[in-house]
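> here is the input, now give the coordinates:
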Amino acid sequence: MLRPRRCFRTCLVLPGLSLFVVLYLTYELYDWNREIEWTGWEKSTTSFKHRLCVLVPFRDREAELAEFVPHLKRFIRAQNVDNEFIILNQTDSFRFNRASLINVRIQIVCCSLMYYYQVGWFEADRIGCDYLVMHDVDLLPLNPDLEYTFPGEGVVRHIAAPKYHPKYNYEKFVGGILMLTTHDYKKIHGMSNKYWGWGLEDDEFFLRIRDGKLKLIRPEGLATDRNTTFRHIHGPNRRRDQTRRSERTEREIAEKRRRDTMGGLSNTRYKIVERSRTSVESEPVTILNVNLQCDSVKYPYCLPTHRI
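Now for the predicted structure:
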C-alpha cells in the first residue's frame, strides 16, 4: 500500500503534469497554426467535394514547364476538378531525386518538439486537397477520357498506363502520372529516398502499392494508342541525370536493386529554401525551392556526375 505522500506524488502530481504538458503543446500548435502567415498557399473556398494536388518534381525544365502548366490546367478544368499545382524545385547540388521531392514535408518546430506535415497533408489542412497526382513535367495527356477525378480510398490510378505510355511498356511500370489519396500515400510510407539520379524509384513504389494491398487501376479501352494518348515533350537535347554504364559501381547497382523497407516519409532530409506564389503562362502555381540532403557515405552516387 502506498504511503499518503508517495500516493499524492504518484497518483496526482505526475498525471497532472503530463496532462498540463499535453494541453500546453496542443495550445501552442493551435496558436502557431492560427497566427503564422503561409505565403503562397490558398485555402479552398470552393464547393467542390474533393481537391487535387498536382505534385511536379522539377529541375531546370523551364521550357517544358511553360507548356505543361497551361495544358494540364485546361485539361483538368474540363473535368471540373478543383486543383492546386505544386512545383517541387530541387535547388541543391546533388543528383536529382524525384521520390524525395514528392516526400517533402513542412516541418514545424515548437517547444523543442517537431511536428511534420507532408505536402499532401499540409494542403489537405490548408487548401483542401485530399488526393494527389505525381506528374512528370514532360508528359501531356491528350485523350479526354484520361481521368483526373477522385480515385477513392484504397485505389491507385496509374494514368500513364504501360499500354498507352509513349516509351515504357512493362507491367510493373507505375511512372509518369500516378494518382492516389493523401491518406493512402501515407499508409504505404511514401516513396524510397535512396534513388538519386534517374530511374527505379517507381519500380520500388510498385512493390509498396502491392504490399499495402492497394488496388492498382489503369485506363482501358481508349480510342487512342501509344502515339496519340500522350505527348512527350522531353526534348532530344535534354540530358537525363543518369550515369553511364561504365561509371556505375557495383555498389550503386546493388543498392538500387535492393528493396528499401525502411526509407520513406519519415526520413526524408531536406530544407525548404523558399516558398513562392507565381504564374506560369498566366496560370497560378506554388513553387517550393528545396535543398535535399544526402548521406554521401551511405549513398555516394548522390554526388554530382556527368549526365547522359
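
> hey, let's count contacts and neighbours off CA atoms from now on
OK.

> give me the distance from stretch 219-236 to the chain's centre.
24 Å (C-alpha atoms, centre = their mean, to the nearest Å).

> what does it rub up against?
64, 138-143, 145-146, 158-159, 161, 163-166 (C-alpha atoms under 8 Å, 6 or more residues apart in numbering).

> and the gap between R95 and G263?
18 Å (C-alpha to C-alpha, to the nearest Å).

> okay, helices next: where are they in the stretch 1-150 of the chain?
Taking DSSP state H, counting those that start in this stretch, the helices of the stretch 1-150 of the chain run over residues 4-7, 14-35, 62-77, 98-103, 119-126.

> all helices for the stretch 201-308 of the chain, in order.
201-211, 250-257.

> which of the ones you listed is buried the deepest?
helix 201-211 (a mean of 18; mean count of other C-alpha atoms under 10 Å).

> quick check: angle from that helix to helix 250-257?
40 degrees (axes from the mean of the first three to the mean of the last three C-alpha atoms, to 10 degrees).

> helix 201-211 - contacts with which helices or strands?
Packed against helix 201-211, as judged by 3 or more C-alpha pairs under 8 Å, 6 or more residues apart in numbering; DSSP states H and E, are no other helices or strands.

> what does that helix rub up against?
Applying C-alpha under 8 Å, 6+ apart, the contact partners of helix 201-211 are 98-99, 156, 172-175, 188, 191-192, 195, 215-216, 259-260.

> quick revisit: now restrict the contacts of stretch 219-236 to buried residues only.
Neighbour counting with 16 or more other C-alpha atoms under 10 Å marks 64, 138-141, 143, 146, 158-159, 161, 163-166 as buried within these.

> this one next, for a side-by-side:
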Amino acid sequence: KVLGTILLLLNLISFLLYLTVKTSNTIILNDDRDDKRNEKKNKEATNEIDLTDDNQSFLAIKSDKTFISHAKSSNGSAKSQCALIPEKLVGRLRIDVNSTITFEEIENETRNLNIEIGGLWSPTECIARHKVAIIIPYRNRETNLKIFLRHIHPILFRQQINYGIFVIEPIQNISFNRGLLMNIGFIESLKLSNDKWNCFIFHDVDLIPEDDRNIYSCPEQPRHMSSAVSTFHYRLPYETIFGGVSALTKEQMKKVNGFSNMYFGWGGEDDDFRARIIASGLQVSRYPLEIGRYFMVNHPKDQNVNPERFKLLNKVKERFKIEGINSIEYKVVEVLKSNLYTKIIVSYDRNLILNKKHR
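Below you'll find the model as predicted:
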C-alpha cells in the first residue's frame, strides 16, 4: 500500500508539472503573439513595412539555382544573371576594429577580389542584379574609413553586386552638411559612371554590417538598412528612425527630391529625409533586426548641433519639392581615385544655401 501510494503521488506530481510547463509555454506564446500584433499596429501607424516574411523567403530559396536572364560572355558562352541569393554568403560576421591597419594592408588583403581603380567592382562569372553606388559623407574619419573599407569590399564581393564606393568630403573651414554631401554624391556618382547606377546606399562611415545576408540592394520601397545598431543594443531607438544606412533607387531619389540641403551641423536631415519619403507616397521598409545588424565604430561625438532643425522639420511638406537635388549649388574641387574608393572633394557656400527664398 505504501509503495502504491508513493507511485500515485509521483504520478500526480508529474502531471501537475506537465500542466505548469504547458500553461507557461502558452503564456509565452500568447505574449509573443500580442507583441507581434502591437508591433504590426505600430508599423502600420508609422507607414513602415516589415520584411520578415520577405526575409524568410530570402532564406528559403538560398539553394535555388534558377537564373532569369542570359547574355553572352567575352568567350561567347552563355552568361547567366547572378543568383537571387548568392551562394557565398556566410551570415553573421566578426568585426575587426583594428585602428592601426593601413590602406596598403587593406589593398593587399583584398587583392584577390580584383577591385578596379576608384573602388569599383562587378562579378565576371554572372550578370549582376544590382548596380549600386555607396555614398559616404566624410570628414576627418580616416580610421573609420579604413575599418569600413576593409569589411565592406569582401561583403559586396560575396553579394555579387556591381558597385562603386564614393566618399564625399567638403573642403576644410566650411560647415559639415551631411544631407548636402549625400545629394552631391548622388549627382556626381552618376556623372562619373555615365548614369550607370540604379540603386544608392547612403552610408555613415562608422557603421559596419555584421551580417552579409543584409543585401545591399534597393527594393520597391526605400529601405532603412541599419535597423539594429550596437550602440542601441541592436534595437530601434524609435520607430521612425531613418538614419545610419538607407537605400533608395534613382527614381525614388528623384521623387523625394533627395535630401534637404539646409541642415548644417548635427541632426535633423534624416528625419527630414524620411518625411520626404512619406510625403511622396512611399513607405519605409526594413529587414528583421537579426539581419539588419551594424556595429558602430567609436569616434568623437559631434558637438555642433543644428539649432534650426526643428523649425526646418515643421516645413518639410511645404519645401521638399523645391529644395533638394533640384536646387543644389556646389563646386567639385577634385576627384581622387584610389584602389579602394573614389573621393570627391567639394565646396559650397553656406550663406548662399540658407538665404534662398524656399527657406
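
> nearest to L14 of structure 1 among the contacts of helix 201-211 of structure 1?
I188 (36.8 Å; C-alpha to C-alpha).

> could you find the counterpart of the closest one in structure 2?
Alignment note (TM-score structural alignment): I188 of structure 1 maps to V256 of structure 2.

> so that match touches K250, yeah?
No: the pair V256 of structure 2 / K250 is not scored as a contact, 10.3 Å apart, by C-alpha atoms under 8 Å.

> in terms of packing, which of these two has more residues around it?
V256 (23 against 18; other C-alpha atoms under 10 Å).

> where exactly do the strands run in structure 1?
Assigned by DSSP state E, structure 1 shows strands spanning 51-58, 82-90, 105-110, 113-118, 131-135, 139-141, 155-158, 177-181, 215-217, 230-232, 270-280, 283-292.

> can you list contacts of the longest one?
Counting contacts by C-alpha under 8 Å, 6+ apart, the residues outside strand 270-280 of structure 1 that touch it are 39-41, 65-66, 69-70, 104, 284-293.

> same check, this time on the last one
Residues outside strand 283-292 of structure 1 that contact it (C-alpha under 8 Å, 6+ apart) are 40-41, 69-70, 73, 84-92, 94, 100-101, 269-279.

> may I see the ChimeraX selection of the buried members of the residues you listed?
Typed into ChimeraX, the line below selects the buried ones among the contacts of strand 283-292 of structure 1, using 16+ other C-alpha under 10 Å:
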select :41,69,70,73,84,85,86,87,88,89,90,91,92,94,100,101,269,270,271,272,275
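
> ok, the spatially closest residue to N261 of structure 2 that is not a sequence neighbour to Y263 of structure 2 distance?
Nearest residue to N261 of structure 2 in three dimensions, chain neighbours excluded: L180, at 4.6 Å (C-alpha to C-alpha, 6 or more residues apart in numbering). Going from L180 of structure 2 to Y263 of structure 2 by C-alpha to C-alpha gives 8 Å.

> with Q56 of structure 2 instead?
Applying C-alpha to C-alpha to Q56 of structure 2 and Y263 of structure 2 gives a distance of 38 Å.

> compare the two (neighbour count), which wins?
Y263 (28 against 11).

> ok, now which ones touch that one?
177-180, 269, 306, 308-309.

> just give me the match in structure 1 for the residue nearest to N261 of structure 2.
Here L180 of structure 2 is matched to S100 in structure 1, going by TM-score structural alignment.

> okay, now the aligned partner of N314 of structure 2 in structure 1: neighbour count?
Applying TM-score structural alignment, one finds that N314 of structure 2 aligns to R258 in structure 1. Neighbourhood size, R258 of structure 1 [other C-alpha under 10 Å]: 10.
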